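Undergrad: Quick check, what structure comes out for this input:
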Amino acid sequence: MGVPEDEANTAADVLIEADKRGISSHGIGRLKPIYCDRLDDGILRSTAPLTIIKDNDATAIVDGNNGLGLTIGPACMKMAIDKAKKHGIGCVIVQNSTHYGIAGYYATMATQAGCVGFSTTNARPSIAPTFGVEGMMGTNPLCFGIPTDEEFPFVIDCATSVNQRGKIERYGREGKPTPRGQVIDLDGNERTDTEGILQDLVKGRAALCPVGGAGDEMGGYKGYGWAATVELLCTAFQSGPFGEELAGVDRKTGAKKPMPLGHIFLAIDIESMCDLPTFKKNAGNFLRAVRSSKKDPKGPGRIWTAGEPEHCARTEKMAAGGFFIPPALQKGECELLHTRMRSLGLTTNM
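TA: Below is the predicted model:
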């Protein structure tokens, strides 16, 4: 696709790590529609420089120049970690980037370096505000990573919507309806027709509900508030676009257009404030206490803490030699490879 080899390897690692953790909505299933198709459409650049707009001891603003978010993200989190190691804290804000995969990848980079990590990004508008029906905010994840003395860190990576587009796309591949309460249309109807939802999300005729759902009875205003917080942080520092400017398509003409996203990467060096092993032990003690607390007699008989299900999935998949790729996705990826190789004048026996 024209991406330099070292950057392509980094991008592949981010996508494959999502599948290893069992987060298939953000794994290689997004290779074609989110990355390759956008490269072909010219709304994503296969290679672009990282331009430093402002650089202080503990902070920086970086312009991704509409390059590949899967390579911009790792570079900028590393920058935040390097600043944290020198000054105790590092914060890097990115403008003009693109989809960067799972936020948890970046929080984990920080935990591996002995830091508390945070990352978030805005996205194309899809969440409707409480008592609204128009998508105004992206799924805007909130992601924290905290080191522990266990085999895995505490990593919480959640969208601020009840669900997000990637999982609805997975429902489509599996031929399943979307559960009620996750999507609302312009008439205020809760939608379950997956294929229709995917079409109407792009056209602006349907929107995702924030965490808590529609209205305020179940606390939907909380998810709405957090989604708005992310949007503010990802746009206000660097005068970035929001709403329809991130839709990726002109809703009047249907023409595709770039989606210049904003990201935030934050790292806090634990050793700058306390002994790292002590911090990890304190964190582990709390999490073990939570998991050993009284279980719901009607539940599965187990309590998980954030990062544990992903660790278990990764361990099981690697022990089994890898992860399974659904037939429909295999077919799509093979067709993509054949098309790309033919365009380069190459042949394959696959």
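Undergrad: When you work out contacts or count neighbours from here on, use the C-alpha atoms and nothing else.
TA: Will do.
Undergrad: Which secondary structure state does Ile93 sit in?
TA: With DSSP: H, G, I helix; E, B strand; the rest coil as the basis, Ile93 sits in strand.
Undergrad: repeat for the one 3 residues further on
TA: Here Asn96 takes the strand state, with states given by three-state DSSP.
Undergrad: Okay, the residue nearest the centre of the chain and Gly219: tell me how far apart.
TA: Most central in the chain under CA atoms, centre = their mean is Ile102, positioned 3.4 Å from the mean C-alpha point. Look at Ile102 and Gly219: by CA to CA, to the nearest Å, they are 25 Å apart.
Undergrad: hang on, the earlier thing: OK, contacts around the residue nearest to the centre of the chain?
TA: Neighbouring residues of Ile102 by CA atoms under 8 Å, 6 or more residues apart in numbering: Val14, Leu15, Ala18, His26, Asp157.
Undergrad: Helices of the stretch 101-250 of the chain, start to end?
TA: 103-112, 165-174, 194-203, 220-235 (DSSP state H, counting those that start in this stretch).
Undergrad: In CSV, list those along with mean neighbour count and distance to Asn65.
TA: CSV is the format used below for the helices of the stretch 101-250 of the chain (neighbours: other CA atoms under 10 Å; distance: least, CA to CA, whole Å):
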stretch, mean neighbour count, distance to Asn65
helix 103-112, 25, 20
helix 165-174, 17, 25
helix 194-203, 18, 24
helix 220-235, 21, 15
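Undergrad: Make JSON lines from those and add distance to Lys85 to it.
TA: Output for those, formatted as JSON lines (distance: least, CA to CA, whole Å):
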{"stretch": "helix 103-112", "distance to Lys85": "11"}
{"stretch": "helix 165-174", "distance to Lys85": "35"}
{"stretch": "helix 194-203", "distance to Lys85": "42"}
{"stretch": "helix 220-235", "distance to Lys85": "23"}
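Undergrad: To compare with the earlier structure, here is another sequence to fold:
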Amino acid sequence: MMRVSANAEKKFLQQVFKKNGFTEENGALLADTLVDADLRGISSHGIQRLAWYERMIADGTIKPTNQVKVLKESLTSLLIDANGNMGQLASAFAMKNLIKKAKANQVAMAVIRNSNHFGTAGYYSRLAAKAGLIGISTTNTRPLVVPTNAIEAFLGSNAFAFTFPAEPHPFVFDGATSSVSSGKIAVLAKNQRPIPGEWAVDRNRQVIHDSAQAFKILSEAAFTEHQSGGGVLTLGGNQETNSNYKGFGNSLVIELLTGILAQGSISADTSKGKHDFSQFFMVIDPAFFGDVEVLKAKATRMFNRIRKLAHLPGTKIMIPGDREYRNYDQNLKQGVVIDPRTQEEMAEIAKKFQLELPEVL
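TA: Next comes the predicted model:
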């Protein structure tokens, strides 16, 4: 593993995105979303995604020069066409507009169609939190997840993020509605490390810990029209007796809010013909319900009570967001961690565009 400064990583990413035809403004936003993920310790959605983005730009899945289009708008709603460009661009545009709408009208929501991968869902919800608002962000993905009792992938990992104002930082829940995102398995496979938990199954719905085998299964499900079976498990794991149908239900809710509401592809069909992801965002102004500082204080007291509950020796109770904000502060000082395989991919990209690699700390 090596560490580089966040600024050096961001500069390198901006240069790569510029070489790929993105405007300086768009390249800066894209770089910020990846660096932000790495700073928070969410390496599955950081710079390790760059080589994947490069391949999608090369095959025309991502169209760097296309502009975001507003198809329909009201005082509280937006329907947006990402126009085949990166999901981060349309998503940031949507959230910034929803923040303005929610401040004026208490609540606002947006649906994005014809989009691509948008990074971490929490990035956009945190924009709302910074404005003192409640933020909700969701997306569908390529087919990766096997529904309850199924043996083939159909659902996306379908991320969901929710933020609420609090101290010393906002409450931030940001996670897949499946056991894990495919990016976590990709990082393990890149570096020849086993899967530590019951995350994925083969075509016989047997749990597998070989990350290379799991990544092969996920790649087949996500990028080909035919699959031999297997995929990521829903929340609740492999057995229906552990209530995995609840995770299945959560994933379906996201499919309905994204692919169905956007009239785009559901996750299962994004590997067949037209590739398009969809996103859903919602912003709520808590000031409608009471004094924001009072609400924030009540939320903070609840979280602090939970943190102080009796707990197992050697463990610590953490509220969603605690770990990521701690990682952010540490990595801002120490530099972000980049795994060996991603280092090799960065070197290949640097050579392609005749760029200098970030200096190792």
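Undergrad: Quantify their similarity with the TM-score.
TA: TM-score of the superposed chains, computed with TM-score structural alignment, normalised by the length of structure 1, equals 0.91; 332 aligned residues with a CA RMSD of 1.7 Å.
Undergrad: Quick one: closest of the helices of the stretch 101-250 of structure 1 to Gly181 of structure 1.
TA: helix 220-235 (11.2 Å; CA to CA).
Undergrad: Mean distance of that closest one to its aligned residues in structure 2, please.
TA: In the superposition with structure 2, the average deviation recorded for helix 220-235 of structure 1 is 0.7 Å (mean CA distance after the TM-score superposition for structure 1).
Undergrad: packing partners for that helix?
TA: strand 115-121, strand 261-269 (3 or more CA pairs under 8 Å, 6 or more residues apart in numbering; DSSP states H and E).
Undergrad: Any idea which of those strands gets closest to Asp41 of structure 1?
TA: Nearest of these (CA to CA): strand 261-269, 17.3 Å.
Undergrad: Need the contact partners of the helix or strand that comes right after the closest one.
TA: Heading C-terminal from strand 261-269 of structure 1, the first helix or strand you meet, by DSSP states H and E, is helix 276-291. The list of residues contacting helix 276-291 of structure 1 from outside it, by CA under 8 Å, 6+ apart, reads Gly114, Ile146, Pro147, Thr148, Asp149, Glu150, Ile270, Arg302, Ile303, Trp304, Thr305.
Undergrad: what about the aligned partner of Asp339 of structure 2 in structure 1, neighbour count?
TA: Aligned by TM-score structural alignment, Asp339 of structure 2 pairs with Pro326 of structure 1. By other CA atoms under 10 Å, 11 other residues sit near Pro326 of structure 1.
Undergrad: Kindly report the same for the one 4 residues further on.
TA: Counted with other CA under 10 Å, residues neighbouring Gln330 of structure 1 total 14.
Undergrad: Help me confirm that it is found in a helix?
TA: Yes. The assignment for Gln330 of structure 1 is a helix, going by three-state DSSP.
Undergrad: circling back: pipe the helices and strands packed on helix 220-235 of structure 1 into JSON lines and attach distance to Arg342 of structure 1 and mean neighbour count per row.
TA: Listed next are those as JSON lines, based on distance: least, CA to CA, whole Å; neighbours: other CA atoms under 10 Å:
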{"stretch": "strand 115-121", "distance to Arg342 of structure 1": "36", "mean neighbour count": "28"}
{"stretch": "strand 261-269", "distance to Arg342 of structure 1": "32", "mean neighbour count": "28"}
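Undergrad: mind listing what's buried in stretch 300-309 of structure 2?
TA: Thr300, Phe303 (16 or more other CA atoms under 10 Å).
Undergrad: gap between Leu257 of structure 2 and Asn149 of structure 2?
TA: Look at Leu257 of structure 2 and Asn149 of structure 2: by CA to CA, they are 24 Å apart.
Undergrad: picking up where we left off before, wait, which of the helices and strands packed on helix 220-235 of structure 1 is closest to Arg340 of structure 1?
TA: Nearest of these to Arg340 of structure 1, taken as CA to CA: strand 261-269 at 27.1 Å.
Undergrad: which residues in structure 2 does the closest one match up with?
TA: With TM-score structural alignment as the criterion, strand 261-269 of structure 1 aligns to 277-285.
Undergrad: sorry, back to before: quick one: what's aligned to the residue nearest to the centre of structure 1 in structure 2?
TA: Using TM-score structural alignment, the partner of Ile102 of structure 1 in structure 2 is Thr120.
Undergrad: cool, and Ile52 of structure 1?
TA: Using TM-score structural alignment as the criterion, Ile52 of structure 1 maps onto Val70 of structure 2.
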